[in-house]
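**Q** Any chance you could fold what I've pasted below:
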Amino acid sequence: MASEFDLIDRYFKRPAPAGMLGVGDDCALFGVPAGMQVATSTDLLIEGRHFYPDVDPRALGHKALAVNVSDLAAMGAGPIGCLLGLALPAIEPAWVAAFAEGFHALAAASGCPLIGGDTTGSALGIAISVTVFGAVAPGQALRRDGARAGDQVWVSGTLGAADIAYRLLSGQMPADPGLLAATRGALEWPQPRYALGQALAGVASAAIDISDGLLQDLGHVLKASDAGAELQFADLPAAPSLAGIDPVRLRHALLGGGDVYELCFTAAPEQADTVRAAAARAGVAVTAIGRITATPGMVVLGPDGQPETDLPRGFDHFSTP
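**A** As a prediction, this is how the structure comes out:
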């Protein structure tokens, strides 16, 4: 049977980029470009809470890194490297090889190489912890506290598909193989918007990635900025795969659905052309969905122009089933 150290050497050890000391020593060593600040974030993925046992291990490897690189994107930071903590009930070579393949593929694409971490056994299922490091110029980070009254509210990509896939997989919606096939990729293969985040540094006034639902995550920006927002429900970019879905279910998916990992950001109206140009360079669609107001609180205007009531809550690890 392979040992912990065999597992590390075979599946996770890669040559470190120039100037770095990577997997294989007590600590990783890396430099930061002169005059830049370090940005760092960490996330946990727990079997049964964040993913199901039958998940494609390649997808899981991808997502484990993607949700962290998305945090760097939300700060406008360029990736430097990452650490991986992996707890496994047993070493299954085919599973570990596929997981590592998905992880390393995104690491290479995003410029966020694996430079260290830890592995251990687990009696309670798979647990994954990833910590990422990035760099951003002082004063250029896309913080949550910069939104100002009059700013436009934008989102990247589309919304809703990941939530519908989650509801289908968890049995909260009737089985629909076609709809699941059309939406599952959004849940299990999220695409972190690292190129867009870096392109928006110095352009957007505030940003956050949508991990727990649009309204909840935008609410964090509003709280930090001491501001409010008025959104136009008709302008929300619904995933095309959701065409024809029940309107009540769609409303919840767009406003409260998590696991999106798109960026929600604000920018002054005069920056609109610059925002669109930044998005075009990053190859990502962006949509203006509302505006920041001076009065705290969240207002969502329906098709009739009237404020909608009973707005959905986002995901909470200690209260959401």
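**Q** all contacts plus neighbour counts: C-alpha atoms, from now on.
**A** Noted.
**Q** ok, residue 212 touching residue 254?
**A** No. Using CA atoms under 8 Å, residue 212 is not in contact with residue 254; the gap is 11.3 Å.
**Q** all helices of this structure, in order?
**A** Under the criterion DSSP state H, the chain contains helices at 4-7, 57-75, 93-110, 161-169, 177-188, 194-200, 214-225, 247-256, 272-282.
**Q** so which of those helices gets nearest residue 25?
**A** Evaluated over the helices of the chain, closeness to residue 25 peaks at helix 4-7, with 11.9 Å, by CA to CA.
**Q** How far does the closest one sit from its chain's centre?
**A** Chain-centre distance of helix 4-7: 30 Å, with CA atoms, centre = their mean, to the nearest Å.
**Q** what about residue 212 and residue 254, which has more around it?
**A** More crowded of residue 212 and residue 254, by other CA atoms under 10 Å: residue 254, with 26 against 21.
**Q** one more to put side by side:
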Amino acid sequence: MTDRRPAAPTGEDHLIAELFRPIARHPGALGLIDDAACIAPPPGEDLVLTKDALVAGVHFFPEDPPDSIARKALRVNLSDLAAKGATPLAVLLAIAIPKDMPFEAMAAFARGLGADTAAHGVPLLGGDTVRTTGPLVVSITALGTLPRGEMVTRSGARPGQAIVVTGTIGDAALGLALRLEPKRPGFAALDPAQRAHLADRYLHPRPRLGLAGGLRAAAGGAMDVSDGLVGDLAKLLAVSGVSGDIDAARVPLSPAARAAIAAEPALLEVALTGGDDYEILATVADDKLSSLGVYATAAGIPVTVIGRTGEGAGLVVKDAGGASLTFARASFSHF
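**A** Okay, the predicted model is just below:
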């Protein structure tokens, strides 16, 4: 039988049919042949919506594997849903494709997106594909659901709560620094496996979806760490109208990050302010810490207490000796 599929579709309809229709498995996607999708949230639940755009040369390297770019674009949005206590429902994709991007690269992107949407149980419902004379731009809108009225907001922190984070902090920022400045003293101390760990954490965020129920049950305020622990915590405290105090020595670090920082202490600032962690930052009342711990253990997600909230305003970060740390920049900013 002759394979009649075009080797390199050039029209938008052909491109969608070849690459994206096979991964739009939900009936509400209508086979990606309509102008919109149609989907209903479960009864008694709220919709949670979030959107992130990733630009080549800003959020990822143009030479990164296309499947990794797709996975990162999806996962940064799923991380936002997780931090709100939501379960993913579906996603929409808008992609601006450079004129010189080969069809095989686009196919690899679609394969990565398809594999990750399947793995996380979040169907593609539609979106838009366009050509651009600029860099590759990927924008995903993610929809999630949770029991009505139970979304965990940034503004829910109260004085006297524990400040907690999931996983480890700084790996992705150090992974980026490793690519930009591979000869820094801190990276010379790493073995190949440690280098690979940092590089992977930059390429492939790990959305903490398994902790969503625990956050709804226990968290006061929460957000994911995208722009840097110090800066993002300052944002959460400010919108909640509380202060915070954290101990840098209690911030969880991977063995790779710990080794790099031990060899070059200046890398601690990179880890605490660099961003791309996509871990969850939350405040939790003392009497709910054990409840959160039960969820965390069941999900296999480490949770670490790194400080406390208080009355007033501002954030203090202390070193192992109790002295306040200052940073040239608290977090990443586009502007």
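**Q** Let me have the helices of the first structure in JSON lines, extended by distance to residue 295 of the first structure.
**A** Below are these laid out as JSON lines (distance: least, CA to CA, whole Å):
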{"stretch": "helix 4-7", "distance to residue 295 of the first structure": "55"}
{"stretch": "helix 57-75", "distance to residue 295 of the first structure": "25"}
{"stretch": "helix 93-110", "distance to residue 295 of the first structure": "38"}
{"stretch": "helix 161-169", "distance to residue 295 of the first structure": "30"}
{"stretch": "helix 177-188", "distance to residue 295 of the first structure": "34"}
{"stretch": "helix 194-200", "distance to residue 295 of the first structure": "26"}
{"stretch": "helix 214-225", "distance to residue 295 of the first structure": "10"}
{"stretch": "helix 247-256", "distance to residue 295 of the first structure": "20"}
{"stretch": "helix 272-282", "distance to residue 295 of the first structure": "23"}
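**Q** quick one: which of the ones you listed is nearest residue 147 of the first structure?
**A** That would be helix 214-225 among those, by CA to CA, at 5.6 Å.
**Q** How about the most centrally placed residue in the first structure: what's its closest non-neighbour residue?
**A** When CA atoms, centre = their mean is applied to the first structure, the residue found nearest the centroid is residue 261 (2.9 Å). Closest residue in space to residue 261 of the first structure, ignoring its immediate chain neighbours: residue 210 at 4.9 Å, by CA to CA, 6 or more residues apart in numbering.
**Q** And the one you found, what's its match in the second structure?
**A** In the second structure, the residue matched to residue 210 of the first structure (TM-score structural alignment) is residue 225.
**Q** residues contacting its match?
**A** For residue 225 of the second structure, the contacting residues are 232, 275, 276, 277, 278, 279, 280, 281, by CA atoms under 8 Å, 6 or more residues apart in numbering.
**Q** what do you get for residue 225 of the first structure?
**A** With contact set as CA under 8 Å, 6+ apart, residue 225 of the first structure has these partners: 144, 145, 146, 147, 148.
**Q** how about the nearest residue to residue 204 of the first structure, chain neighbours excluded?
**A** residue 267 is the one closest to residue 204 of the first structure (CA to CA, 6+ apart), at 4.5 Å.
**Q** Now do the same for the one you found: its match in the second structure.
**A** In the second structure, the residue paired with residue 267 of the first structure according to TM-score structural alignment is residue 284.
**Q** Pretty sure its match sits against residue 156.
**A** No. Assessed by CA under 8 Å, residue 284 of the second structure is found out of contact with residue 156, at 9.8 Å.
**Q** So which of the two has more stuff around it?
**A** Neighbours were counted for residue 284 of the second structure and for residue 156 using other CA under 10 Å; residue 284 has more, 28 against 19.
**Q** Report whether the expected contact of residue 320 of the second structure with residue 247 is present.
**A** Yes. Residue 320 of the second structure is within contact range of residue 247, at 7.1 Å (criterion: CA under 8 Å).
**Q** Quick check: the gap between the alignment partner in the second structure of residue 26 of the first structure and residue 123 of the second structure.
**A** Per TM-score structural alignment, the equivalent position to residue 26 of the first structure in the second structure is residue 35. Distance of residue 35 of the second structure to residue 123 of the second structure, given as CA to CA, to the nearest Å: 17 Å.
**Q** Next: residue 245 of the second structure.
**A** With distances taken as CA to CA, residue 245 of the second structure is found 40 Å from residue 123 of the second structure.
**Q** next one: residue 165 of the second structure
**A** 29 Å.
**Q** and residue 42 of the second structure, what does it touch?
**A** Residues in contact with residue 42 of the second structure, defined by CA under 8 Å, 6+ apart, are residue 145.
**Q** can you check the one 4 residues further on too?
**A** With contacts taken as CA under 8 Å, 6+ apart, residue 46 of the second structure has the following neighbours: 145, 146, 147, 148, 149.
**Q** Just give the number of residues close to the closest residue in space to it that isn't next to it in sequence.
**A** Using CA to CA, 6+ apart and skipping the chain neighbours, the partner closest in space to residue 46 of the second structure is residue 148 (4.9 Å). Number of residues near residue 148 of the second structure (other CA under 10 Å) recorded here: 11.
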